[in-house]
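Enquirer: Mind looking at a prediction? Sequence and model below.
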Amino acid sequence: MKKRETISSLQRAKGERKLVMITAYDALFASLFQESCDMILVGDSLNMSFLGEPDTLSATLEQMIYHTRAVCNGAPESFVVCDMPFGSTNTPDEALTHAVEVFRRTRADAVKIEGGAERADLVRHLTRNAIPVMGHVGLKPQSVRAEGGYKVQGRDEKSIERVLQDAAAIEDAGAFALVIEGVTPTLATLVTRECDIPVIGIGAGRETDGQVLVWSDMLGFFESFKPKFVKRYLNGAEQVKAAVATYAEEVRNGLFPAEEHCYR
């Protein structure tokens, strides 16, 4: 089935239209999102949202392949990006082996790799072997333990310069687009202006070329914590709880199933 977006169309969008990206982890929700969104990210955030883990590091390659297959099945017209999980891209050859596995077993259009200048050779190795790569700079969730927590970048000259260098290195290595996370709007604006490729923000202000959010955050299903950068467009958890409570009440009172729900 023909994709609505391609790498070429996404890159042409820079400066012309804002790009919309959302996470998804299964066929059902992917099918609901594909009409409105330009890209779907199968994020390693799945283990935080749906396994209750404190960070993204527990996601495995097998999990990412399974969920990417599901998303591709549910949204066959969408441009789908698979997060390469922690530990799957330690060396260029290892990254290529695992990215090839993703491409063989799913219909993903690209992979996403966290890291800056230190990952440039790795990104270059993949792109030279026909693996499209989306980069990820700024706050890097896979480095949260090494960096001692989730730390906003761009509040001092040193971090500003580092992120600018990271973005330039990843673009030069051949990435077709870039996610920038957890940085000040000023830094995100600088990166967006300096890069010729689309820059997708999350917790990075409005001046980027597009935005990405985790669906369970923006639809209000994840109640235990709401990041500052998240806007809840739906009180999903409250509505689900109310619907299930109504179902339970009707079962207990003998109101469900009614006549119209029975075979004759």
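Expert: Received, thanks. Bear in mind that the values here come from a model prediction, so they are computed numbers and not experimental data.
Enquirer: C-alpha from now on. contacts and neighbour counts both.
Expert: Fine.
Enquirer: Now do the same contact list for the residue most central in space within the chain.
Expert: The residue lying closest to the centre of the chain (C-alpha atoms, centre = their mean) is residue 41, at 3.8 Å. Contacts for residue 41 were tallied using C-alpha atoms under 8 Å, 6 or more residues apart in numbering; they are 21, 22, 23, 24, 80, 81, 82, 83.
Enquirer: That one and residue 251, how far apart?
Expert: 38 Å (C-alpha to C-alpha, to the nearest Å).
Enquirer: next one: residue 35
Expert: 35 Å.
Enquirer: Equivalent analysis for residue 236, please.
Expert: 23 Å.
Enquirer: More neighbours: which of those two?
Expert: Ranked by neighbour count (other C-alpha atoms under 10 Å), residue 236 and residue 251 place residue 236 first, with 18 against 12.
Enquirer: Touching, that one and residue 221? I think so.
Expert: Yes - the pair residue 236 / residue 221 is scored as a contact, 5.0 Å apart, by C-alpha atoms under 8 Å.
Enquirer: How many residues are close by the residue lying closest to residue 140 once chain neighbours are set aside?
Expert: Of all residues not flanking residue 140 in the chain, residue 114 sits nearest, at 6.4 Å (C-alpha to C-alpha, 6 or more residues apart in numbering). As a burial measure, residue 114 scores 25 neighbours (other C-alpha under 10 Å).
Enquirer: And for the one 10 residues further on?
Expert: Close neighbours of residue 124, defined as other C-alpha under 10 Å, add up to 21.
Enquirer: same question, the one 5 residues further on
Expert: Burial measure for residue 129: 11 neighbouring residues, criterion other C-alpha under 10 Å.
Enquirer: Please name the residues that touch it.
Expert: residue 96.
Enquirer: That one in helix, strand or coil?
Expert: coil (DSSP: H, G, I helix; E, B strand; the rest coil).
Enquirer: So the residue nearest to the centre of the chain: helix, strand or coil?
Expert: Classification of residue 41 by three-state DSSP places it in strand.
Enquirer: putting a second one here so we can go through both:
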Amino acid sequence: MSVNKEIKRITTNTLVKMKATGEKISMLTAYDFSFARIIDEAGIDIILVGDSASNVMAGHETTLPITLDQMIYHAQSVVRGVKRSLIVVDLPFGTYQGNSIEALSSAIRIMKETGAHAIKLEGGEEVVESIKRIISSGVPVMGHLGLTPQSIYKFGTYQVRAREEEEASRLKADAKLLEEAGCFGIVLEKIPAQLAKEVSESISIPTIGIGAGKYCDGQVLVMHDMLGINHEFKPRFLRQYLNLYELVNGAVKEYIEDVKQQRFPDETEQY
């Protein structure tokens, strides 16, 4: 389906309408002005300023170390490059799990200091009070169920979640709770495709899948994975659309060689 260029700005309401009409939602991460501008102009529906910045921008092993201040910096950079996409910012680990007042404070800081449009946080029943408090203040919230990377030390693995009936039932119940709490959408990460289908059909808000199959209302990938910048990471759910690592590596080698051999700069490249 071609990108709907007539839409001047994607809103949470746009996404609900897209689900109702069967138009799939496209979502990618971005963490800086330059890439945000490129993917916004390409027509992406949602840009997620993900706590995956902890991995791909800062080189940490997990998403846990990134701070609220760092997330705000990345979100500010992204907002300056975007005209059309809905910008969602992850609440980082430790900024909402303690209590709902802390969660609201974190969400308000992101909205006031960045100009982003919504926040995302991980978890189900255990964070519903925080979600309700944030939404009651006027801040839109996207949920996140399934594999929740901020809980990696609890899980002990990045394997597929909710294969067993008990965890699958809990996830379905959590999705309903998030909808009732007022979330405008839910990311479903690394769960069986059939379960994602059941969840997507059971709620009126959009589901955005990552490793959750084709039945979700939209898809999200980490930009660095999709473009092949992070070239070692090749999970089953990832489709790599470019091998940017090889392209950049080759260009840098060519530049080095031109400098060493005194081919750069030439007469046309000097004053």
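Expert: Looks like it came in fine. Quick caveat, the model's predicted, so the values are computed rather than measured.
Enquirer: quick revisit: let's see which of the contacts of residue 41 of the first structure end up in helices.
Expert: Assigned to helices by DSSP state H, none of those qualify.
Enquirer: Residue 134 of the second structure -> the first structure?
Expert: Matched by TM-score structural alignment, residue 134 of the second structure corresponds to residue 126 in the first structure.
Enquirer: Please identify which helix or strand holds the nearest residue to its match once chain neighbours are set aside.
Expert: Of all residues not flanking residue 126 of the first structure in the chain, residue 96 sits nearest, at 5.7 Å (C-alpha to C-alpha, 6+ apart). Assigned by DSSP states H and E, residue 96 of the first structure belongs to helix 92-105.
Enquirer: and that helix, how far from the second structure on average?
Expert: For helix 92-105 of the first structure, the mean deviation from the second structure after alignment is 0.6 Å (mean C-alpha distance after the TM-score superposition for the first structure).
Enquirer: That helix corresponds to what range in the second structure?
Expert: So helix 92-105 of the first structure sits over residues 100-113 in the second structure, by TM-score structural alignment.
Enquirer: What residues of that stretch count as buried?
Expert: 100, 103, 104, 106, 107, 108, 110, 111 (16 or more other C-alpha atoms under 10 Å).
Enquirer: Likewise for stretch 121-133 of the second structure?
Expert: Per 16+ other C-alpha under 10 Å, stretch 121-133 of the second structure contains these buried residues: 121, 122, 123, 124, 125, 127, 128, 129, 130, 131, 132, 133.
Enquirer: what residues are up against the alignment partner in the first structure of the fifth one?
Expert: Counting by TM-score structural alignment, residue 125 of the second structure lines up with residue 117 in the first structure. If a contact means C-alpha under 8 Å, 6+ apart, then residue 117 of the first structure has 165, 166, 167, 169, 170 as its contacts.
Enquirer: do residue 168 of the second structure as well
Expert: 162, 195.
Enquirer: 6 Å instead?
Expert: Contacts for residue 168 of the second structure (C-alpha atoms under 6 Å, 6 or more residues apart in numbering) come out as residue 162.
Enquirer: which position in the first structure aligns with it?
Expert: By TM-score structural alignment, residue 168 of the second structure lines up with residue 160.
Enquirer: Check whether its match sits in a helix, strand or coil.
Expert: helix.
Enquirer: For residue 207 of the first structure, see how far away it is.
Expert: 16 Å.
Enquirer: again with residue 227 of the first structure
Expert: Note on residue 227 of the first structure: its distance to residue 207 of the first structure, by C-alpha to C-alpha, is 19 Å.
Enquirer: what does residue 112 of the first structure give?
Expert: In terms of C-alpha to C-alpha, residue 112 of the first structure sits 21 Å off from residue 207 of the first structure.
Enquirer: And residue 35 of the first structure, by the same measure?
Expert: 24 Å.
Enquirer: Which one's more surrounded, those two?
Expert: Shown here are residue 35 of the first structure and residue 207; by other C-alpha under 10 Å, residue 207 has more neighbours (20 against 12).
Enquirer: Residue 223 of the first structure -> the second structure?
Expert: In the second structure, residue 223 of the first structure lands on residue 231 (TM-score structural alignment).
Enquirer: Where does the nearest residue to that match once chain neighbours are set aside fall, secondary structure wise?
Expert: Nearest non-adjacent residue to residue 231 of the second structure, counting by C-alpha to C-alpha, 6+ apart: residue 245, 6.3 Å away. Taking DSSP H and E as the definition, one finds residue 245 of the second structure inside helix 244-260.
Enquirer: how close does the match of residue 168 of the second structure get to residue 51 of the first structure?
Expert: For residue 160 of the first structure, the distance to residue 51 of the first structure - C-alpha to C-alpha - is 34 Å.
Enquirer: What residue in the second structure is paired with residue 237 of the first structure?
Expert: In the second structure, residue 237 of the first structure lands on residue 245 (TM-score structural alignment).
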